[in-house]
Structures are given as structure tokens and as C-alpha cells.
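Undergrad: here are the coordinates; sequence isn't available:
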């Protein structure tokens, strides 16, 4: 098997510290690369710093054309890339295919946003002293970006770092997750086909301790991190003068209102079961907590358990598989210990609750005490907790009784309740009529509390990577 190169300022390179990437499902070799050498890491950062002016001045049509090219090439190589995502992450092939489709859209949105990234005019003669004056308000890159991506979406969450940076003209040094670097390196291969300026991008597989050094490097004034809560806040604390955006964890909640009829409950149960377990629950907005009104809770629970029982588990390379392994056996053992803790505290296992190697069976729990980890922390595994409430007020209070606040879903047909949910729920996004796992890649996406700060979504991320600059024109006819 050949060694996949990493990318230094658009140039392919290899080191001597070999990194073998293996499937979490069966240990099969997915690919081989090397960690970047210290000299190459320095070269990448220096190139990004040196390219900040030329990248910012790159015409919009060049940036947009590059992003269009990446989108098109991802679509052309979609089956190859989906198979690679599955091989290195253990994600079932059906979800890997969807991830590639989303990345195609993310880069397409980046190209479109690059073309319309124009600033705004503000007339100032609303005050007599400013007669004859107008302000041109534009946004300029804050500087080179350090993008740190997680393992669970090794292509599309990389895309959410790279596409906005290219769109605004900011150089980016990307660190993929050590467990899943291959998809990002393949993206580097496609980026190398574009006419972007040298130094505008690098893809560096490096150990996490090297990433800590990059976080502190003053030549990378922006850090965009997606990953765990402790690491995210430690990054912010270690770089207080930098602009840091954090997309961290959650324990996403669903509220099921009493206005749901049988057909609506079927839909809710299908969505809850699917998106509590998809990707083995390894998503920041995987359904973890469900608060169902007493009038519908029993019927909903029966449907959820039945639907979970129909999910196909096993080999992620099989197109029929719904739920594959976790990223490694250590992660599966952690989920197992959390479920065991809940059961010891009085929880009831409605289905699942068993582990085999790195795989954990899709699990539905009831009667879970509020203080145990599967209820109040982020499980990041295929586990959902069903709770019965006596009112929507109680459900909203339970949703908010969390240190996380990423997204929430509310199944209701009541328009007034929908707007009330948007006002009262302490989360970054409320999804009405669906689970919190829904995300459109062009919309602002991010959380409150321990779920992070800043927003992803191409346009929102472009704003995060830039700052306003004002040009005032004097003595003109407004």
C-alpha cells in the first residue's frame, strides 16, 4: 500500500513517522500516511503567514472557481471518497455517501458566497454633521486560520473549515483528526488541482501535542475547532488574544407534544430511532434525551423500541447497515460503563445494552435518574433516554436543565408552541417537526453554554473569520 502524502502550502510531502489508519470495525488497514515533520509544520505556518496579503487580494472569481472545482471533483469521485470515509471511520456506507453529498454542497455554497461577498453601503447624512458622507463597510480576513477537525465527519467538517476560509481569502492550516486523516488528505489532492495561491492551504496530520503548539503560534490568529468540550475550552483559555470559534458537544433533546396523532408519532419514532443511532451516535446533535408528554409517551416508546429493533447493525461496508462501530473499543467501553451506571441507579433497558468489541448495540433506556452520565453528559454513542413529562412546560425546563445547548427538536403542530420553543429553549437552533440532528450546511449552526461559541454554516463562518473595516467617503452626493 502506498503512503498518502500530506500537504504543505499546496505541495505534497511525506515524513518518517508512519501513521497507519485502521478500520474501527475489523482492524483492516484503511491507508497509511505520515505525521508532518517539525520542519514541514514550520514551513506550512510560515507560508500561511506570508500568504495572508496575496490571499486576501485574490479576486473573487479565482476563489469561487477553486471552490467550484472542489465541489465538482468531490461529486465525480463520490463513491471512492465514501468508501474511504467508511474504511477509516467505521461509518456505515449509506451515511458516508450522504457525507460526501453534503461536502459537495458545502463547497458549492462556498463558491456562491465568495461571489457575493461584497460589503454594504451606509449613508451617514441621517445626522446634519455628516452631510455628504457615506460609509463603505467591508469585511477583511482576520488572518491565517488554524482549523482543527474531528473524526466523526472527516470530510464535511473539514469542508466547513476550508470552504469559508478560501471564500474570504484567509490562508488555512488544517489539522485532521489522528484517527481519520485520509479523507482530508484526499481533499488536499483535489485542492492541489486548483489555481489558489501558494501558502493558501496546508493539511497537516500531527499529534495532538503539536496541535497545542499551533494553537499558541501568534502567526495563526484564528482558531476554528470542532471536538470535545474540555479540549475546546482549553484552547480558548490558552489563546485568550486569538479569535477562537468552538463547535463542541451536546446532549440533544427532543420534545414530543401531546398534539401528535398516530401518523405523527410514527414519523417522530422513526426519526428519533434513526438519529439516536446513526453513526453509532457519534454526532454532536445525535438524539440523546426525549421528553414525551404523558398522553403520547407510551405509544411513542413502543414505536421507538420497535424501530430501533429493525436497524441493521454490523459491517459498515455493507450498504444495508444502519449502525456500525464506534471509533474504537475504548469509546465503546466508555458507553458500556455509562449505561451500566444508569442501570445500577435504577434505569430500565428497553432494548440493547450490550457491547461486542468496538460496537455497542443500539440502546433505549427509560426511568433514568437525571444525575447519571447518560442523562446529563454527552454519550456520543448509540443510546437514547426516554422520559415522560406531564406538560410542555416541564419538557422545556428539562431541556434547559443542561450545561449544553446545541440544538433541540420539537414535534408539534401548534405554531404558537413552535415560536415559544424558539424563544424559551436555550439552544443554538430549534427544529420543529423533526429531530435536532437536522442540519442544512448553509444555515448558521452552533451552540450556547458548553456547546461552544461562534457559528458554522458557510456564510456564518465567513463572518467569524473576518472583521468589519469601514471606509468613509466625504464630500459626495449621497
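TA: Yes, it's here. In this text the structure is predicted, and so the values were computed from the model without any measurement.
Undergrad: hey, let's count contacts and neighbours off CA atoms from now on
TA: Noted.
Undergrad: against residue 423, how distant is the spatially most central residue of the chain?
TA: Central residue of the chain (C-alpha atoms, centre = their mean): residue 157, 5.1 Å from the mean position. Look at residue 157 and residue 423: by C-alpha to C-alpha, to the nearest Å, they are 28 Å apart.
Undergrad: biggest helix in the protein, by residue count?
TA: Identified as the longest helix of the chain according to DSSP state H is helix 93-115.
Undergrad: list the buried residues in it.
TA: Buried residues in helix 93-115, counted by 16 or more other C-alpha atoms under 10 Å: 93-97, 99-115.
Undergrad: got another, please set it beside the one above:
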């Protein structure tokens, strides 16, 4: 498979082969992906069976040492070339995202641009991998000795990727794993087989050896079998909290990096710039139809600004263009499937039945959920307490800053939060007191730079999903002690 497969995105059905033991293959039972906007089959992939899992894990174990032997410079050069190739193929990759997921072209192009950045960051991190000269001679028992460390690759990594950002999160997991010197087995999301295959093919075209990567398609049974495989040393998973728990159970005593769910809150304080806050929340609350773990789901607005904010927010949301994801002017495309869109509709209706106002939306056309605004829902409503992962934003008033921080912390998730204020005291206290992995000041919760640590607390997972921090999880510290040989002297 090569760039020709990516360019086949204009065909009726895009082939998404697996890559097992160095060979691209389409053999086995086929699974069709029906595009949520086009309502027809857009891609087709072979489902992995137990023999494919065994072949992939055995091949990975047999070739781990070969991949580890590649110098960091070689790994970095491949990743840098991949960044360049990604930019060249931006439009073709964005089209695949639109076909398979209903993601608007403008969002898809943004994701692909981040893929290029991520590969470039992974290349830089490959060049930084080193170790330490430990201060062993600082204690009498260590005098006369030298101790050194370096970071050794774990060997075989498993990357389980989600549907909502399948290209960039694959770049994070696979790019960082290869930068660390591992061979990686990728389990693609069933909703995005073609874009996953295209990113893997792109890396191979850039020079990544087939000993360093394999790609399997399938559902939860394939993921569970791979997690349980004794050859796998580290697992990076992005997805729901419930599936993350299943991954942990299947994995047993393995290293895990879990980036799970979110129910992100953004606080708009009484000194905020209301027009800017409303514009940012409107733009980032419905990006990718809200299918992001840090998408703006709850906006808490100081009561003195509540009416002004709601009016400005509604005006901004009404300006969003909803429709064909292949239209470059579309802002909001379809959700991943009809069930996801129905969740938005039903949760909005339930909130309304309990006294909230559905100011906008609350309806769907197939898998396309209209951008929905729910105003002043009950604090116990599903749209407040649970992750909707969809095109809905709840707006609630608050009176006291400490109380709104407590409200943000009340749920089971803690991934990221936003805060609009000019008060440095509030900024510091929010950074200290909000139970989240990251705080965005004068921005919404939905902001991410791919070279910064990203991850959460509580049911939002553990570990940090960014190349530098992922490399720590993909490697282990190896120590060497030189007895009777000291760079510090003998005295």
C-alpha cells in the first residue's frame, strides 16, 4: 500500500488493508464503514482473527531488537520526512476524514496539519533521548564508582486509537513509540479504517521499516486479545472510561497510558470579555460536532453577565454552517453515527422536560445533530453530569467563584477546563483547585498544543499523551554501575 491508496479516496469504496508481519493484506472477513453523512459504504477493511493477532505479536517480538538498533538520528529523519509528506497529502487525508467520519474539510485539514506537527515534535524528541550520570560518589558507599543511565525501549507497544481524531492521535502514539525505539501494533477504530491505513502507509513511504509497525482492524475482541498478549509491553489507549477499564483488566501487569473521557467546563467570570468568550465557546463547542474529550460542554457564566453571554453565544452559534462535510465552507458536519446524534436530541429533550430551555437545536437529520444550546439545566441533568460527546453546550449561571469551582469538580471526569478572567488571583486559585490535568486561561477547555503534556485525573485517565511525556512511558530506565572506576576520583 502507498500514496495511491490515499488518492483512491474519490473512488466509491476505499480499501483499508491490514499490515501484518510486513505484508499488506485484505484477506479475511470484511467490515464495511458506512459514511455517516453520505449514508453509503465509503471504506472496507479486513477484520483480524486470532491467527492475525498471534502473527502480529510474534512478528513484533521477533523484530523489536532490530527497531531498537536504529539510531535516534535515523528515527528522527524518518519522522521528519513523514511530517513533510503529511503536508503534501493534506487534502487527500482530510477527504478521508470527511468520508469516514463526516468531519468537515476545514476540521480535517486542521487535524492533518497537527499530524505533521506531531511527527516533527516526535523527531525532535527522538534526538533528545539520553540518560544521566548519577551522583553516586556523593555517599561513602558509592565513592570510587560511576553510575550511568539511559532510556531503553520497552520493545513492543500497542496503540489503540479512537475515531474522533484518528489521524493525529495515531501520530502521537505511533510517532512517539517509534521515536523511543519500539515496534508498534496499531489497532485502528472500526469507524476510521481507511484514514488509519493511510497514515501508516505514509510513514512507510517516509522510510519507516515494516518491522516497526503493524496495523490490525477489528472491534473490542481484537483489542482485548492484543492487550492480553504477553509480547506487548506497553499500551496506549484513547477512548471511553468504560473501555479503558476493560483495557486495564485485559492488560494485567503492563504499562498503561489511558486518555479517557471528559465533561469539560469553562468558567466566564464577571470581568470577562463577553463577546470574545461567546465567540470562542461557540467555535470550540461544536468543532467536530463536539466529539472531543475537551469539547466545551458546560459553560458557567457569572450571573451578572448571564443574559448578555447567552444572547451573544446564540448569535455566534447561529452563524455556524451545518451540512456537507465535503463542502469547504461547512463548520459542523455529521456525528459518527445516528446513535450519537440521537444522544444529543434525547438528552436535550430530557433537560427541557426537567425545566431547562433548549434555545437552539435539539433535532437531528440522520447522523447530523443541529448545534444545540441548553440554558440553565438542572445541576443533576445528564447534560451537566455526564459526557455527551456531541454537538451540545449547556450554559449555567453561577454566583460565587468557590462554588463554581466545586461544581466543576463534582463529576467523575477531570481532563481540562477553560477560564475567562483578568484576575490573577482567580487564575492561580483555579489552577490550584480545579481537579483537571490542564487549565486554559482566557480560552475555552477545547484548546491543545500537541507538544505540551495532555491528560487528566479521576476517570479521565492517567499518563500524559504528548511525545516527550509518552516517550517516558514507552521506555524504561536502565542503570549501569562501574565498580572501581570513578570519574569523581578515589578520595
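TA: Alright, I've got the coordinates. Owing to the predicted nature of the structure, the values given are computational and were not obtained by experimental measurement.
Undergrad: quick check: stretch 281-295 of structure 1 aligns to which part of structure 2?
TA: Matched against structure 2 by TM-score structural alignment, stretch 281-295 of structure 1 falls on residues 290-304.
Undergrad: please state the offset of the matching stretch from the chain centre?
TA: Computed by C-alpha atoms, centre = their mean, to the nearest Å, the chain-centroid distance of stretch 290-304 of structure 2 equals 19 Å.
Undergrad: quick one: end-to-end distance for that stretch.
TA: 27 Å.
Undergrad: now do stretch 431-445 of structure 2
TA: 13 Å.
Undergrad: now do it: which range of structure 1 does it align onto?
TA: Against structure 1, stretch 431-445 of structure 2 falls on residues 422-436 (TM-score structural alignment).
Undergrad: what stretch of structure 2 does stretch 372-391 of structure 1 fall on?
TA: Aligned by TM-score structural alignment, stretch 372-391 of structure 1 falls on residues 381-400 of structure 2.
Undergrad: tell me which residues in the matching stretch are buried?
TA: Of all the residues in stretch 381-400 of structure 2, those buried under the rule 16+ other C-alpha under 10 Å are 381, 383-398.
Undergrad: now do the contacts for residue 238 of structure 2.
TA: Neighbouring residues of residue 238 of structure 2 by C-alpha atoms under 8 Å, 6 or more residues apart in numbering: 160-162, 244, 258-260.
Undergrad: could you rerun that using 6 Å?
TA: 161-162, 258-260 (C-alpha atoms under 6 Å, 6 or more residues apart in numbering).
Undergrad: which residue in structure 1 aligns with it?
TA: Using TM-score structural alignment, residue 238 of structure 2 lines up with residue 226 in structure 1.
Undergrad: residue 204 of structure 1 maps to what in structure 2?
TA: Using TM-score structural alignment, the partner of residue 204 of structure 1 in structure 2 is residue 216.
Undergrad: quick one: its match from residue 228 of structure 2, how far?
TA: On the measure of C-alpha to C-alpha, residue 216 of structure 2 and residue 228 of structure 2 end up 15 Å apart.
Undergrad: could you do residue 85 of structure 2 as well?
TA: 34 Å.
Undergrad: could you do residue 371 of structure 2 as well?
TA: From residue 371 of structure 2 to residue 228 of structure 2 the distance is 40 Å (C-alpha to C-alpha).
Undergrad: of these two, who's got more company?
TA: residue 371 (26 against 17; other C-alpha atoms under 10 Å).
Undergrad: mind listing what the counterpart of that one in structure 1 touches?
TA: Correspondence of residue 371 of structure 2 to structure 1, assessed by TM-score structural alignment: residue 362. Residue 362 of structure 1 makes contact with 352, 382 under the criterion C-alpha under 6 Å, 6+ apart.
Undergrad: and residue 362 of structure 1, how close does it get to residue 268 of structure 1?
TA: Distance, residue 362 of structure 1 to residue 268 of structure 1, using C-alpha to C-alpha: 17 Å.
Undergrad: what do you get for residue 338 of structure 1?
TA: Residue 338 of structure 1 sits 26 Å away from residue 268 of structure 1, going by C-alpha to C-alpha.
Undergrad: same deal with residue 355 of structure 1?
TA: Distance from residue 355 of structure 1 to residue 268 of structure 1, counting by C-alpha to C-alpha: 27 Å.
Undergrad: so between the two, which is more surrounded?
TA: Ranked by neighbour count (other C-alpha under 10 Å), residue 355 of structure 1 and residue 268 place residue 268 first, with 24 against 16.
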